[in-house]
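Undergrad: Quick one: sequence and predicted model below, then my questions.
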Amino acid sequence: MISEQISVAVPGNVDLPGDLDMPPSPRGMVLFVHGSGSSRHSPRNRAVAAELQRHGWGTLLIDLLSEDEEKTDAATGQHRFDIALLSERTATAIEWLSKYPVTHGVPVHLFGASTGAAAALVAAAQAGPVVSVVSRGGRPDLAGDALKQVEVPVLLLVGGRDPQVLELNQEAAQLLPADHQLQVIPGATHLFEEPGALEQVAAAAREWFLNTAEAHAEGHHLP
């Protein structure tokens, strides 16, 4: 396993730190797009990333805001719902992966949480190339009209005890033109803190990424 601390330069003279982990001959690369008030240190995303790594996937967890922006956001909430900014930086990270020697040529999938799911979907619609997207407790509705332009398979994971977010995901799913699936994790609340809930998320994401990677390689849609 190759583990590196990397930095991605984005417009505005900002460098975003990230943690890159690559197993030998990876199945693909999963870029994690965190949500409101979170960072690359999110224990939930790190738990999912560790499970994916154990099954042969490379992962990149990256901060979408600089330290100064984080401080401003903590005080004012200025950036956390700025989907245009977050999606632009996600797109830049996708481009970085396509050029970095260790990850060059490795197909990229996205895993978005909360508002990060909207940023991931916008990036998938506008930036490419992306193979598939998984949303955990996401706000895909915040992707707006970009939802209708997402041409890659999307898995929406929502807790069964998160009714408002579930309703928003149901409405967003109706706008997705490509293969998609809404999966409810029984008994889970928004943060999936219940015993076994996050393990179900990781297993569902792993299966989705594997199935979409195989379909992509063969030039097929999901069955």
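TA: Ah, there it is.
Undergrad: drop to CA atoms for contacts and neighbour counts, all remaining ones
TA: Noted.
Undergrad: Endpoints of stretch 157-164, how far apart?
TA: Using C-alpha to C-alpha, to the nearest Å, the end-to-end distance of stretch 157-164 comes to 13 Å.
Undergrad: likewise stretch 100-112?
TA: End-to-end distance of stretch 100-112 (C-alpha to C-alpha): 22 Å.
Undergrad: in that stretch, what's buried?
TA: 103, 106, 107, 108, 109, 110, 111, 112 (16 or more other C-alpha atoms under 10 Å).
Undergrad: again with stretch 19-36
TA: Going by 16+ other C-alpha under 10 Å, stretch 19-36 has these buried residues: 19-23, 26-36.
Undergrad: out of these, which are inside strands?
TA: Taking DSSP state E, the ones among these that sit in strands are 19, 20, 21, 22, 29, 30, 31, 32, 33.
Undergrad: Run the angle between the longest helix belonging to the chain and strand 29-33 for me.
TA: Secondary structure of the chain read by DSSP state H shows that its longest helix is helix 197-218. With axes from the mean of the first three to the mean of the last three C-alpha atoms, to 10 degrees applied, the angle from helix 197-218 to strand 29-33 works out at 130 degrees.
Undergrad: how far is helix 197-218 from where the chain is centred?
TA: Relative to the chain's own centre, helix 197-218 is displaced by 13 Å; criterion: C-alpha atoms, centre = their mean, to the nearest Å.
Undergrad: same thing with stretch 118-126?
TA: With C-alpha atoms, centre = their mean, you get 9 Å for stretch 118-126.
Undergrad: Can you pull out the residues in contact with it?
TA: 33, 83-84, 86-88, 90-91, 110-112, 130, 133, 138-143, 146-147, 149-152 (C-alpha atoms under 8 Å, 6 or more residues apart in numbering).
Undergrad: Could you give me the PyMOL selection string for whichever of those are buried?
TA: Per 16+ other C-alpha under 10 Å, the buried members of those correspond to this PyMOL selection:
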select buried, resi 33+83+86+87+88+90+91+110+111+112+130+133+138+139+140+141+142+143+146+147+149+150+151+152
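Undergrad: and stretch 125-144, how far apart are its ends?
TA: 11 Å.
Undergrad: Which parts of this structure are strands?
TA: Remark: strands assigned in the chain by DSSP E are 2-10, 14-22, 29-33, 58-62, 108-113, 133-136, 154-159, 180-185.
Undergrad: try this one next to it:
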Amino acid sequence: MKTIEIPVIGPTLKGNLSIPNEPKALVLFSHGSGSSRFSKRNNMVAEILNEHSMATLLTDLLSPEEDKIYENRFNIELLTERLVSITNYVEQLPELKNLPIAYFGASTGAASALKAAAHLQKKIHALVSRGGRPDLVYSDLKFVKAPTLLIVGSLDGVVVELNKQAFKFLKCEKNIEIINGATHLFEEPGKLQQVAEIATKWFEKYIINPKIHQNALQQ
């Protein structure tokens, strides 16, 4: 793993980039409010993706100064702009060039990932939302082309219903997985591991299998 600097309009952001031998894809992580590239949960998922030949980039979407302003953490427009800029930047890096790109979004970070995917269209090859808040971008969901997997915990209260509603709005290849006995942060034993395994299979299916990927994007 190495730390990289990513120039965007305004600040320079930092990201943790891990590239396994002969990577087959790049997964960008979009964190929830109050989280960062050091999120233990997202790093655990990233490690499993690395083991399956996927490069990962966990990056802060806000500078430390911006993060001090509480409202910025829920500014989906700003966070989406940052994620789009990061995506456009990293795809030009020599070590990542030509790798298919996917998103993994958590909580409110899933909203910015979905909105960015709607903007970037077929540039994003797959998307996974963990305990996401797709209700923050309901109007954008119909424009998402990337095969999208919504993962929620069965004990996550209203978030389960918000994801079920979002599932109806999505017009792309899609699925929803409800993890029995899991709460919002999937802190229960084995639940986050389950999330990582399901996400890995989704990415492998739609990124690494070219035929399935092309069929999905044609929808």
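TA: It's in. The shown structure was predicted, so the numbers you read here are calculated from the model rather than taken from an experiment.
Undergrad: Fetch the TM-score of the aligned pair.
TA: Overlay of the two chains. TM-score (TM-score structural alignment, normalised by the length of structure 2): 0.95; 215 aligned residues with a C-alpha RMSD of 1.3 Å.
Undergrad: thinking again about what came up before, the strands of structure 1: which one's closest to residue 205 of structure 1?
TA: Closest approach to residue 205 of structure 1 among the strands of structure 1 (C-alpha to C-alpha): strand 133-136, 6.4 Å.
Undergrad: matching residues in structure 2 for that closest one?
TA: Alignment note (TM-score structural alignment): strand 133-136 of structure 1 is matched to residues 127-130 of structure 2.
Undergrad: now the longest helix seen in structure 2: which residue numbers in structure 1?
TA: Ranked by residue count and defined by DSSP H, the top helix of structure 2 is helix 76-90. The aligned range for helix 76-90 of structure 2 in structure 1 is 83-97, by TM-score structural alignment.
Undergrad: again, but for stretch 168-186 of structure 2
TA: Residue span in structure 1 matched to stretch 168-186 of structure 2, by TM-score structural alignment: 174-192.
Undergrad: any idea how far residue 201 of structure 1 lies from residue 79 of structure 1?
TA: Residue 201 of structure 1 sits 27 Å away from residue 79 of structure 1, going by C-alpha to C-alpha.
Undergrad: Specify which residue of these two has the higher count of neighbours.
TA: Taking neighbours as other C-alpha atoms under 10 Å, residue 201 of structure 1 and residue 79 compare with residue 201 leading, 24 against 19.
Undergrad: what's near enough to touch the nearest residue to residue 193 of structure 2 once chain neighbours are set aside?
TA: Of all residues not flanking residue 193 of structure 2 in the chain, residue 45 sits nearest, at 7.6 Å (C-alpha to C-alpha, 6 or more residues apart in numbering). Residues in contact with residue 45 of structure 2 (C-alpha under 8 Å, 6+ apart) are 192, 193, 195, 196.
Undergrad: Touching, the first one and residue 41? I think so.
TA: When you say that, I think you mean residue 192 of structure 2. Yes. With contact defined as C-alpha atoms under 8 Å, residue 192 of structure 2 reaches residue 41; the gap is 7.4 Å.
Undergrad: The two: who's more crowded?
TA: Per other C-alpha under 10 Å, whichever of residue 192 of structure 2 and residue 41 has more neighbours is residue 192, with 20 against 16.
Undergrad: how about the nearest residue to that one, chain neighbours excluded?
TA: Among residues not flanking residue 192 of structure 2 along the chain, residue 186 sits closest, at 5.4 Å (C-alpha to C-alpha, 6+ apart).
Undergrad: ditto for residue 164 of structure 2
TA: Spatial nearest neighbour of residue 164 of structure 2, excluding adjacent residues (C-alpha to C-alpha, 6+ apart): residue 176 at 7.7 Å.
Undergrad: and the one you found, how many neighbours?
TA: For residue 176 of structure 2, the tally of surrounding residues (other C-alpha under 10 Å) stands at 17.
Undergrad: I'd like to know how far it sits from residue 149 of structure 2.
TA: In terms of C-alpha to C-alpha, residue 176 of structure 2 sits 6 Å off from residue 149 of structure 2.
Undergrad: ok so, going back, ok, the buried residues of stretch 100-112 of structure 1 vs residue 8 of structure 1, which is closest?
TA: Lowest distance from residue 8 of structure 1 to the buried residues of stretch 100-112 of structure 1 (C-alpha to C-alpha) belongs to residue 103, with 13.6 Å.
Undergrad: residues contacting that closest one?
TA: Residues in contact with residue 103 of structure 1, defined by C-alpha under 8 Å, 6+ apart, are 29, 97.
Undergrad: Distance of it relative to residue 29 of structure 1?
TA: In terms of C-alpha to C-alpha, residue 103 of structure 1 sits 8 Å off from residue 29 of structure 1.
Undergrad: ok so, going back, ok now the match of strand 133-136 of structure 1, how far from the chain's centre?
TA: Distance of stretch 127-130 of structure 2 from its chain centroid, counting by C-alpha atoms, centre = their mean, is 5 Å.
Undergrad: mean deviation of that stretch from structure 1?
TA: Its aligned residues in structure 1 lie a mean 0.2 Å from stretch 127-130 of structure 2 after superposition (mean C-alpha distance after the TM-score superposition for structure 1).
Undergrad: related to what we said a few turns ago, among the ones in strands among the buried residues of stretch 19-36 of structure 1, list the two that are farthest apart in space.
TA: Across those, the longest distance by C-alpha to C-alpha is 17.4 Å; it joins 22 and 33.
Undergrad: What angle do strand 12-18 and the longest helix of structure 2 make with each other?
TA: Going by the same axes, to 10 degrees, helix 76-90 of structure 2 makes 60 degrees with strand 12-18.
Undergrad: Touching helix 76-90 of structure 2 from outside, list them.
TA: Residues from elsewhere that reach helix 76-90 of structure 2 (C-alpha under 8 Å, 6+ apart): 6, 8, 28, 30, 61-62, 72-73, 96-97, 111-113, 115-116, 120, 136.
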